[in-house]
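Visitor: next comes the sequence, and after it the predicted model I'd like to discuss.
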Amino acid sequence: MSPLDDMRGERLYDYSSPELAESFRHASRLCCRLRSLYPGHPDYRAVLEELIPGIPQSATIIPPFFCDHGHGIRLGEEVFINADCVLLDGGLITIGAHTRIGPKCQLYTPTHPMDAEERRRPVETAHPITIGEDCWLCGGVIVCPGVTIGDRSVIAAGSVVTRDIPADCLAAGNPAVVKRRLWTSSPPDLSPSP
């Protein structure tokens, strides 16, 4: 197995391997190019599509923007990512359609070993982050490795999301906790399952 396979498979991997180092350099170059562009600039879409293969035409990322690799990011239709966001995509980052990501949000998939001796080595694991459809992450939200945020949920500004958040919830705090349930046209069925 390659270091990329280990990284995507949530296994310990060597991030200094030539394959991953080149992937990181490629993304860093493109993030630097993107920094001088804006949506509507003639080169903006080409750079974005090279950085994040398969990005929908309707998705928008406002520079500056940083990611580790780019090829670990999956965006749905009409996703909007505001300025100064960081998506560390060692693990896959999936963001559902119509989700809004506020400025200075940070999505971290990598995690380093807890053992200090092991942490001296260039190794880490990465755990995927999944954000559902129609979500809103307000400014400055941090999402930690392995977290899933359910459809239509809102995460208040400055929150640190360390655990999964169910669909149709408002969560806030450090660590973020569910403050109340949300719904659009009709309330969700909150009765206990049989």
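Guide: Now that the structure is in, tell me what you want to look at. Numbering: from 1, shown residues only.
Visitor: going forward, measure contacts between C-alpha atoms and count neighbours the same way
Guide: Will do.
Visitor: longest helix in the chain, please.
Guide: Ordering each helix of the chain by length in residues (DSSP state H) puts helix 18-35 first.
Visitor: next one: that helix to chain centre, how far?
Guide: Taking the mean of its C-alpha atoms, helix 18-35 sits 17 Å from the chain's own mean (Cα atoms, centre = their mean, to the nearest Å).
Visitor: and that helix, which residues are buried?
Guide: Leu20, Ser23, Phe24, His26, Ala27, Ser28, Leu30, Cys31, Arg33, Leu34, Arg35 (16 or more other Cα atoms under 10 Å).
Visitor: farthest-separated two in the residues you listed?
Guide: Leu20 and Arg35 (22.4 Å; Cα to Cα).
Visitor: could I get the full set of helices for the chain?
Guide: Along the chain, the stretches classed as helices by DSSP H are 3-8, 18-35, 44-51, 116-119.
Visitor: any chance of these in a markdown table, plus distance to Gly72?
Guide: What follows is the helices of the chain, written out as a markdown table (distance: least, Cα to Cα, whole Å):
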| stretch | distance to Gly72 |
| --- | --- |
| helix 3-8 | 8 |
| helix 18-35 | 11 |
| helix 44-51 | 10 |
| helix 116-119 | 24 |
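Visitor: looking at the ones you listed, which is closest to Pro64?
Guide: Shortest distance between Pro64 and those, using Cα to Cα, is found for helix 18-35: 4.8 Å.
Visitor: this is the other structure I want to compare:
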Amino acid sequence: MTELEKMLAGENYNPLDKTLVKMRKSARLLCEEFNLSSVADLAARKKILKRLLGSTGKDFYIEPSFKCDYGANIHVGENFYANFDCVILDVAEVKIGKNCFIAPQVGIYTATHPIDPVERANGIESAKPITIGDNCWIGGRAVINPGVVLGSNVVVGSGAVVTKSFGDNVVIAGNPAKVIKVIEPSN
């Protein structure tokens, strides 16, 4: 198995593999191009993001600065919006549904490291995918940790640290995040 195949399979892998280093550099150059682009040229910004991200809906918008590891592992649905300073560490796949909004300074992290200090010092990494359902709103400075699945219609309070998965129609907040309210969607 290649290091890329190991990474995508959620197994331990070596991030210093030449192929992975090249892929990250390419993504960072596209992020740099996007982050330096003019607000007056929205079409150019969208083209850059289409080259960077794995898939998008027709209508989506990301404010600079935006940073990611690979880009190709990020899939966002229709009517997606990410505010300033979003960071998505997409070592594994990140799927975000339609009508989702991300507030400023949100971190979505699939990357993880061994708890064992010897393994960690050897540079070994792994990753767990993250899935965010439709109609979600992630509040400012929230962190979504590796392996989390959020159902549809979830609101994540500002500053929340999401360490486990949650189903549909809830407001979660805190560190670690917990349900603080059940949402009764209007018809």
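Guide: Structure received. Everything numeric here is computed off the predicted structure, so don't read it as measured data.
Visitor: TM-score for this pair?
Guide: Laid over one another, the chains give 0.95 as their TM-score (TM-score structural alignment, normalised by the length of structure 2), with 186 aligned residues with a Cα RMSD of 1.2 Å.
Visitor: what comes into contact with stretch 31-39 of structure 2?
Guide: Counting by Cα atoms under 8 Å, 6 or more residues apart in numbering, the neighbours of stretch 31-39 of structure 2 from elsewhere in the structure are Ala44, Arg45, Ile48, Leu49, Leu52, Pro64, Ser65, Phe66, Lys67, Cys68.
Visitor: among those, who's most crowded?
Guide: Note: the member of those with the most neighbours is Cys68, at 24 neighbours, neighbours being other Cα atoms under 10 Å.
Visitor: go ahead and confirm that one touches Ile88.
Guide: Yes. Assessed by Cα atoms under 8 Å, Cys68 of structure 2 is found in contact with Ile88 at 4.8 Å.
Visitor: picking up where we left off before, quick one: the longest helix of structure 1 to structure 2 mean distance?
Guide: Helix 18-35 of structure 1 differs from its equivalent in structure 2 by a mean of 0.7 Å after superposition (mean Cα distance after the TM-score superposition for structure 1).
Visitor: report the angle between that helix and helix 44-51.
Guide: For helix 18-35 of structure 1 and helix 44-51, the angle between their directions (axes from the mean of the first three to the mean of the last three Cα atoms, to 10 degrees) works out to 170 degrees.
Visitor: what's the matching range in structure 2 for helix 18-35 of structure 1?
Guide: Aligning helix 18-35 of structure 1 against structure 2 (TM-score structural alignment) gives residues 18-35.
Visitor: wait, Val47 of structure 1 sits on Leu30?
Guide: Yes. Here Val47 of structure 1 lies in contact with Leu30, judged by Cα under 8 Å, at a distance of 6.5 Å.
Visitor: state the number of residues packed around Ala160 of structure 2.
Guide: Look at Ala160 of structure 2: counted by other Cα under 10 Å, it has 22 neighbours.
Visitor: just Trp183 of structure 1 next, same as before
Guide: The tally of other residues near Trp183 of structure 1 (other Cα under 10 Å) stands at 12.
Visitor: enumerate every residue touching the spatially closest residue to it that is not a sequence neighbour.
Guide: For Trp183 of structure 1, the nearest residue in space outside its immediate sequence neighbours is Asp168; the separation is 5.8 Å by Cα to Cα, 6 or more residues apart in numbering. Applying Cα under 8 Å, 6+ apart, we find Asp168 of structure 1 in contact with Gly150, Asp151, Arg152, Ser153, Val154, Arg181, Leu182, Trp183.
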